[in-house]
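Enquirer: coords please:
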Amino acid sequence: MTAADRPGLADATRGRILFGGDYNPEQWPEETWHEDVRLMREAGVNSVTLGVFSWSRLEPEPGAREFGWLDTVMDLMHANGVGVVLATPTAAPPPWLGRLHPDTLPRDENGDVEWWGGRQHFSHSSATYRRHAAAITEDLAARYGAHPALTMWHINNEYCTADHGDEAAAAFRRWLRARYGTLDALNRAWGTAFWSQGYDSWDAVLPARRPHYLKNPAQVLDFRRFTSDALLECYLAERDIVTRHTPHIPVTTNFMPLFLGQDGWRWAEEEDVVSVDLYPDPRDPLAAQHGALVQDLTRSQARGPWMLMEQAAGPVDWRAVNHPKPRGLNRLWSLQAVARGADAVCYFQWRQSRQGAEKFHSGMIGHAGERGRTFQEIKVIGSELARIGPEVTGRRIQADIAVLHDWHAWWAGAQGGLPSLHVDHPTVLHAWHRALWESHLTTDFAHPEQDLSGYRLVVVPQLYAMTDAAVDNLVAHVRGGGTLVAGFLTGTADEDDRVRPGGMDARLRELFGIDVLHERWPLEPGESAAAGAFRGILWSEELEKADDATTEAAYRGGELDGLPAVLRRDRAWYLSTLPEPDALRALLARVAADAGVRPVVERLPPQVEAVRRGELLFLLHHGREPVTVDLPGTQHDLLTGRTHTDRITLGRHGAAVLRP
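Expert: You can find the predicted model right below:
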C-alpha cells in the first residue's frame, strides 16, 4: 500500500468532529466504567483513547497477557457509540522490564540511569526494549484489529527520550557511518581539526556526553538528528505491525507543541493523522497566539485537517502555579483549534485521577464530578461541535503566506559558543507569527526546501543553518516574483554548522543587498537599539549595503548610527534586529499588502481573531468585555442558528462560526 492509499483522519471522523479524550479505566473500579459511558453520551463524546499507559496492566509479568478488562471496555465503548483510538502502551514500560533488563533504561549525558517510576524510561536503541515493545504491539493488533470500536491507532506517547548509553552509542556510530561513509568525511563535517578532536577509529566516537568544556556543535547537531531518527525507528516498527493487521485503520502519534527533539516535518510524513498536544497557560496574555502558532504548524505538517490529541479542560499540574481556565476559555480555545483546521478536539483526560503524579491535572470530569463547572462546559462544547461538525470537517484553509521553520536550523542555533545565548529560536518565531496573527493574516508553515510557488509572501523569522537547496529555494522564490522577508542570523551556517564565508551565504547577501556584514552586535537583556521610528531588541548588525539596496530603517545613535537596520533590495527584505511588536506588525502588514495579501477581515476590535476555513468565517473573542464586529454582509451563525445582518456582538470569550 502506497502512502497515497493509506487511510486518513476522514476515515475516523466520518463527517464528525471527534470529541473525547484519554480514558484510563484501569485506574477505576468496573462500576465506574458504566457511569463513565453514561456521562460520555451526555457530553457528546464520540471518541476515547485507551491503553496509553497500561503496559503493566496488560503484561503484569514477562509474557503474561491480561486482556479481559480491555475486552470489556472495548465492547462497552462500541455498545455506546464511542469509537476507540487504541494506543500501544510502550511509552511506560513496566518495572519488571527495567529490573530484568537494565539495558532498556536510558542514560543521561552524565551517564546516570533514568530509572522506572515515571514514564518514557526506555532506551530507543535497546534491542531488548524494541523486542518487547513489538511483542505487546503484535498481540494488541491481533486481538483488536477486527474490533468494531477501533477507529485509529495511537503509537506510544509524546516521543521525547534521548539516550547517551552504550547501546545508543553503538547505534549512533552506525547512523554516522550511513551518513558519512568514512571517518575522513566525519572529521570534515565535525570540524575536528579544532581542539585536537580528530577521530582515528569509529569506536572512539560517542554521543554528545558531558565534556570538560563546550561540546562540539556539529557533534551535538548530529546527535539530535540521530535521536529523532532513532525514536522514529521505534514508531515505524510499531506502526508497521498495526498496519499489517489493519491496513484500513489510520495511525498517529502525538507531537508536543514546537518540541525541540523531533524533526516534525520528517515525522509527519510517516503519520496517517498528524496530532499534537497543546497546553497554553491561561494566565499568559499571548496564550491564544501560542495556540494559533502550534495549530498553524500542525496543520501545515498534516497538509490538511489534523487532530488535537490533548488539551486541558482546566489546570495542568506541571507549572509552578497551575491556574484553572476561566469560564468560557476552554470552549474558545477548542473552537480556535477547529478554526485552524482541527477535525478532532480531545483532552487529557476523561476523568481526573485521584492518585499518581498527575492527580491535580484536570479532566473532562474533575474532582467536583458531573455537577462541576468543568463538566458542564464540556457538555456545551460537545453539543456545539456536534452541531458544526458536518459543516466543518474536511474543509481546508487557504494561506498566501508561508513562515519557514526547520528543526535542523533550530538544533544548530540552540547551542553554546554563539554571540548571544539570549536569542531563543521559539521566542523569535513567536514574535514574527504574532505580528502576522494580530494583523489577521493567515499563515502556513513550510520547510525551507518545500515548493513555495503557491505563496505570495515567504517569511523567515530565523534560519541560522541552511542547506544550499534551501538558499537556492529562497532566491528562486524572489526571482519568480514572490516577496521575502528574513530576520537576523538567517543563512549564517551550512548544514554542518560551518559558518558561511562572509558571515552569511553570498547568495543571500546579494539577494538582500548586503555588500559586507562587518560585525554582529547582540544586545543585552533589557537593552534596545533605536532604528528609524522604532526600537529593536535582542540583536543588531553592522551592515554595509549594496548601492542598489534601500535602507528602510537606519540605526540611530551608538556605533551603528546611520547603518541599515531594515534593508530591502527589490522584493527581498532583511531585518538585522527584532523590532518591537507594534513595529514588526506594521512592517509585515505593509509588506504583505504590497505583495497582494489581505487580512481575513479588514477592521476588527482588539482581541478578536478572524480565521476563514473554507467558506466559514470564525470570529474568536479573546477578551472579557462584549464587543461588536462589523460583518461582510448577512451571515448565519452555525453555533446559535441565528442570522446576523451587518454586525454581531460577542460576549466574554465569545465565538461565532459564520456562513454566508
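Enquirer: from now on I want contacts and neighbour counts done on CA atoms only, so please keep to that.
Expert: OK.
Enquirer: buried set for stretch 214-230?
Expert: Neighbour counts over stretch 214-230 (16 or more other CA atoms under 10 Å) mark 216-230 as buried.
Enquirer: show residues contacting that stretch.
Expert: With contact meaning CA atoms under 8 Å, 6 or more residues apart in numbering, stretch 214-230 is reached by 124-125, 162-163, 172, 175, 189-191, 207-208, 261-263, 408, 411-412, 415-417, 496-497.
Enquirer: try 6 Å this time
Expert: Stretch 214-230 has contacts (CA atoms under 6 Å, 6 or more residues apart in numbering) with 190, 208, 262, 411-412, 496.
Enquirer: out of those residues, who's nearest Gln376?
Expert: Gln262 (36.8 Å; CA to CA).
Enquirer: confirm that closest one sits in a strand?
Expert: No: counting by DSSP: H, G, I helix; E, B strand; the rest coil, Gln262 is not part of a strand but coil.
Enquirer: ok, now which ones touch it?
Expert: If you count contacts by CA under 6 Å, 6+ apart, then Gln262 has Ser228 around it.
Enquirer: redo that, cut-off 10 Å
Expert: 159-160, 224-229, 231-232, 255-256, 407-408, 411 (CA atoms under 10 Å, 6 or more residues apart in numbering).
Enquirer: can you tell me how far it is from Phe223?
Expert: 12 Å (CA to CA, to the nearest Å).
Enquirer: just to revisit the earlier point, in helices, which of the contacts of Gln262 fall?
Expert: Per DSSP state H, helices hold the following members of the contacts of Gln262: 224-229, 231-232, 407-408, 411.
Enquirer: picking up where we left off before, what's the closest of the buried residues of stretch 214-230 to Pro305?
Expert: Ser228 (24.2 Å).
Enquirer: gap between that closest one and His124?
Expert: Going from Ser228 to His124 by CA to CA gives 10 Å.
Enquirer: what sits in contact with each of the two?
Expert: Contacts common to Ser228 and His124, judged by CA under 10 Å, 6+ apart, are 159-162.
Enquirer: nearest to Val591, of the buried residues of stretch 214-230?
Expert: Of these, the one sitting nearest to Val591 (CA to CA) turns out to be Leu221, at 34.1 Å.
Enquirer: for Arg143, helix, strand, or coil?
Expert: Applying three-state DSSP: Arg143 is helix.
Enquirer: tally of neighbours for it?
Expert: Neighbourhood size, Arg143 [other CA atoms under 10 Å]: 13.
Enquirer: contacting residues around it?
Expert: Arg143 touches 67, 71, 137, 245, counting by CA under 10 Å, 6+ apart.
Enquirer: also Val345?
Expert: By CA under 10 Å, 6+ apart, the contact set of Val345 is 17-21, 47, 306-311, 334-335, 337-338, 381-382, 385.
Enquirer: show me those that map onto helices.
Expert: With helices taken from DSSP H, the overlap with the contacts of Val345 comprises 334-335, 337-338, 381-382, 385.
Enquirer: now show me the structure for the sequence below, then we'll compare the two:
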Amino acid sequence: MTRTDGRLTRIPGLLYGGDYNPEQWPEEVWEQDVRLMKEAGVNLVTVGVFSWARLQPGPDTWDFGWFDRLLDLLAGSGIGVDLATATASPPAWLVRAHPEVLPVTAEGVRLEFGSRQHYCPSSPVYRRAAVRLARALAERYHDHPALALWHVHNEYGDHVTECFCPTSAADFRRWLRERYADLTALNAAWGTAFWSQRYGAWEEIEPPRAAPGPVNPTQVLDWRRFCSDALLACHRAEKAVLDEVRGDVPVTTNFMSMFKALDYWAWAAEEDLVSDDAYPDPADPAAHIGAALNYDLMRSLKGGRPWLLMEQAPSGVSWRPVNVPKTPALQRLWSLQTVARGADGVLHFQWRASRAGAEKFHSALLPHRGVASPRWAGTVGLGRELARLGEVAGSRLIADVAIALDWDSWWALELDEHPSSRLRLRELTASWYAPAHARNVTVDFVPPGAPLDGYRVVLAPNLYLVTEATARWLTAYVERGGRLVCGCFSGVADEHDHIHDGGCPGPLRDLLGVAVEEFWPIADGDATEVAAGDRVLTATLWSEWLTATTAEVVGAYAAGPLTGRPAITRNDHGAGRAWYVGCHLGEDVGVLLDAVFADAGVRPVLAVPDGVEVTRRDGPDASYLFLLNHGGADTDVPVPDGVELLTGTAVRGTLRLPALGAAVLKTASPQRPLHPLER
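Expert: This is a model prediction of the structure:
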C-alpha cells in the first residue's frame, strides 16, 4: 500500500507523540493522559506494543474491553493510533506450554522468560500464535476511527537475531535447499573440500554453532542471510493478515538505524513506510553526524520518500553504562534534525515514564514529576513547533551523492580470519560520510543495482563482496559519465566469499585500473603518511601494495615499507572517472572528496559557518531550508530571503542562529538544473 498524497498517514501535517503503555496505569489515569496529550499537541501514539499478555491472558481467553475503551477515548480526542500487533514478547502461558519456543544460543543455552523477544524466529508455534493475535486485532480494529497506522511487532532483532535450536536448524536446511537446490551446488559454494567439510546429506548440515576453531565462512555468511530472512518471514506472516483486512491503513515496523543483523533493503520492500528508532548519545559530541547518516539511510530505504521517527528519547535512556540526559535545547535541535533529513513525524519512547520494570529510568514526554517537571514545557513547545512546520510534510530532499551499501558485503567483510579484524563497515562508512556532512552535501544510500543516473558521485567506502552484476552496475555508471570513489579491500570476494580469480579488485579491475599485490594492514597504534599533491594525509588500520595498471597515481605512500607505491589512484573510464583509495584515511578522505566533488560539480546546499548543518526539502510550491547550529556559540548565517516558519518572521539576507539553535526558512522552489547524467 502506498499513499499517493505524500502523507505517511491520514493525519495531516507532521506526526508527534510516542509509545503509550496504558496497561501500566489505572484507567482513571487515562483521562489525564489524553488531556495532556491534547495540550502538548500529540496527534499519534503507539499502543499495544507489549500488551500480548493483557490482550490474551490464556490460550483461548481474550480481553479486549479495556483496549476498546482506550481506543475510543483516543479517537474521541482526535488522537490517532499506531496500533502494534503486540507480538514482540510472548506471554508466559505460551512459553510454559511450549518451552521449545524459547531461543537457544550458539553455545546451546536456552534463554529464559523474563525479558522480551524470547522466541525462536523459526518456531511454528510462535508464528501461529503471533498471526492469530494479529488477526484478532485486525478484525476487531481495522475500521476503528483511531487507527492511523499498523505497527508489526517491535524492533525485530533487538535482542534475538538468531536461534540455534533444532527447529532453526531444520528451517536453515530448508532455506539452503531453496537457495542451492542440490548438495553439489552447496558443497561448491561452501568450498567444503577445505578441512574435509563435504556434506553427503542435507541432514548433516547444522547451524554454525560454537566449534573448536574457525567455522566455514560461507556457512556463516549464509547463516546471516538466513537469520535476516527468518525474522522477515515472521514479519511477512503478520503483515499478510493486516494486508487482508486493514483497508487503506499503512503498515510499518520500526527499524533500528544502520543495523547489521537485518538487510533493511529487503525489509523496506515489505513496508508501506519506513520507521526508525534512533538513540544518539548526548555524551558524544559527534553524535549528530552519526544520526544524520542513519536518517539519510532511512529516507533512502524507500527511494527518498518521507519516513517516520518512531522512537527517540526525550532526554536520557536507561541502558547505557552512563545515561547522560539531553539538554532541552539539544532535544529540540535533534528532533528538528530528523525532520530536516526527511522525517514527517517525531515520536518518542515514551509518553508517560514507567514506575516499574527495566525502563523505569528511561525518560518520557511526561516525566515522573508530571507537568511540574521543567521538561513538560519542552514537550509542549516541541509539539507547537512541529505544528508550525506542518506544510513541510511530503516534501523531499534531493541528493547529488550516493553511498553504496550492501548487507551481503557487510556480513562478509566482518567474518573471521581476515587480514585484519579492524575494518568494520559502519565505521568505514561513517568516516566517508562525515566529510560530506561537514560540507553540507546531501547524501543518499543505494543498494547494488539501484538506478544511479541522478547522482553526480557514487561513494563505495567498502565493497568487499562484489558480484559480476555489481561490477557491471558500477562500470555502466562510470562509462555514462559518473564519478566513483571506491575504498580499500573492495572487490575481494564473490557472493560465496570465494576470492576472485586474479585477486583484488576482481571484476572491478578494469574499471579502477589497479591490481592489489598484497594486503598490508597497519598495526594498532601505528600510522603511515600519504602524499597527495601538496597535502600529507594520515592512513591508519589498513594499506595495500598496489600496482597502477591504467590508473593515474594521485597519492603515494610517503613513509613505511610501501614508500613510493600508489595509495590513491584515478582512472578515466568511458565518459567518467573512478578513484581507488587503497588505505584507510579516516576523515582525511575529505581532502580527496573535495577534489572529486569539484570535478563532478557537487556543491553544498548552502555556504554556512562551520558547525551549522543545512538541508533543503523541496515541495511543489516552496523549498524549506533547515539550519541547525550544533556549535556552542551564536552565529550569523547568510541565507536567501524567505520566512522563518518557527517564528513567522521575514528574513532578509542573514539569519542569527543561537548555539544549539535551529531555524526553518521557507523560500521559493528553486529551478534545479538537470544533472549531466539526467540529460
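Enquirer: quick one: which of the buried residues of stretch 214-230 of the first structure is nearest to Thr577 of the first structure?
Expert: Pro217 (24.5 Å).
Enquirer: excluding its backbone neighbours, what's nearest the residue nearest to the spatial centre of the second structure?
Expert: The residue lying closest to the centre of the second structure (CA atoms, centre = their mean) is Ser257, at 2.9 Å. Once flanking residues are discounted, Ser257 of the second structure sits nearest to Asn294: 5.3 Å by CA to CA, 6 or more residues apart in numbering.
Enquirer: quick one: that neighbour and Met256 touch, right?
Expert: Yes: assessed by CA atoms under 10 Å, Asn294 of the second structure is found in contact with Met256 at 9.0 Å.
Enquirer: quickly list what's touching both of the two.
Expert: Shared contacts of Asn294 of the second structure and Met256 (CA under 10 Å, 6+ apart): 276-278.
Enquirer: most neighbours, which of those residues?
Expert: Of those, with other CA under 10 Å as the count, Asp276 tops at 25 neighbours.
Enquirer: could you look up the SS state of that one?
Expert: strand.
Enquirer: please name the nearest non-neighbouring residue to it.
Expert: Using CA to CA, 6+ apart, the closest residue to Asp276 of the second structure is Phe255 (4.5 Å).
Enquirer: can you give me the strands in the stretch 301-450 of the second structure?
Expert: Per DSSP state E, counting those that start in this stretch, the stretch 301-450 of the second structure carries strands over the ranges 307-311, 343-348, 396-397, 401-404, 443-446.
Enquirer: would you list the ones you listed in TSV and tack on distance to Ser354 of the second structure?
Expert: Output for the strands of the stretch 301-450 of the second structure, formatted as TSV (distance: least, CA to CA, whole Å):
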stretch	distance to Ser354 of the second structure
strand 307-311	16
strand 343-348	14
strand 396-397	36
strand 401-404	40
strand 443-446	37
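Enquirer: wait, which of those strands is closest to Asp272 of the second structure?
Expert: Using CA to CA, the nearest of these to Asp272 of the second structure is strand 307-311, at 10.0 Å.
Enquirer: centre of the chain to that closest one, how far?
Expert: Chain-centre distance of strand 307-311 of the second structure: 11 Å, with CA atoms, centre = their mean, to the nearest Å.
Enquirer: cool, and stretch 441-459 of the first structure?
Expert: 17 Å.
Enquirer: measure that stretch end to end?
Expert: 12 Å.
Enquirer: one more: stretch 435-455 of the second structure?
Expert: Taking CA to CA, stretch 435-455 of the second structure runs 18 Å from one end to the other.
Enquirer: next: stretch 385-399 of the first structure.
Expert: This stretch, stretch 385-399 of the first structure, spans 24 Å end to end (CA to CA).
Enquirer: just stretch 408-424 of the second structure next, same as before
Expert: 14 Å.
Enquirer: try stretch 15-34 of the first structure
Expert: Terminal-residue distance, stretch 15-34 of the first structure (CA to CA): 27 Å.
Enquirer: what about that stretch, distance to the chain center?
Expert: With CA atoms, centre = their mean, you get 26 Å for stretch 15-34 of the first structure.
Enquirer: picking that back up, contacting residues for the residue nearest to Ser257 of the second structure?
Expert: 256-259, 276-278, 280, 288, 300, 338, 341, 430, 445.
Enquirer: filter those residues down to the buried ones and hand me the ChimeraX line.
Expert: Only the buried entries of the contacts of Asn294 of the second structure go into this ChimeraX selection, using 16+ other CA under 10 Å:
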select :256,257,258,276,277,278,280,288,300,338,341,430,445
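Enquirer: tell me the one of the contacts of Asn294 of the second structure nearest Val612 of the second structure?
Expert: For the contacts of Asn294 of the second structure, the nearest to Val612 of the second structure is His288 (11.2 Å; CA to CA).
Enquirer: how much does the one helix or strand the closest one maps to stray from the first structure?
Expert: Assigned by DSSP states H and E, His288 of the second structure belongs to helix 287-300. Helix 287-300 of the second structure, aligned to the first structure and superposed, deviates on average by 0.5 Å (mean CA distance after the TM-score superposition for the first structure).
Enquirer: buried sites along that helix?
Expert: Under the neighbour-count criterion of 16+ other CA under 10 Å, helix 287-300 of the second structure has 288-300 buried.
Enquirer: gap between that helix and the chain center?
Expert: 7 Å.
Enquirer: do the same with stretch 602-612 of the first structure
Expert: Worked out by CA atoms, centre = their mean, stretch 602-612 of the first structure lies 24 Å from the chain centre.
Enquirer: any buried residues in that stretch, and which?
Expert: 604, 608-612.
Enquirer: quick one: these as JSON lines, columns for distance to Pro7 of the first structure and secondary structure too.
Expert: Listed next are those as JSON lines, based on distance: CA to CA, whole Å; DSSP: H, G, I helix; E, B strand; the rest coil:
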{"residue": "Leu604", "distance to Pro7 of the first structure": "40", "secondary structure": "coil"}
{"residue": "Val608", "distance to Pro7 of the first structure": "36", "secondary structure": "strand"}
{"residue": "Glu609", "distance to Pro7 of the first structure": "33", "secondary structure": "strand"}
{"residue": "Ala610", "distance to Pro7 of the first structure": "31", "secondary structure": "strand"}
{"residue": "Val611", "distance to Pro7 of the first structure": "28", "secondary structure": "strand"}
{"residue": "Arg612", "distance to Pro7 of the first structure": "26", "secondary structure": "strand"}
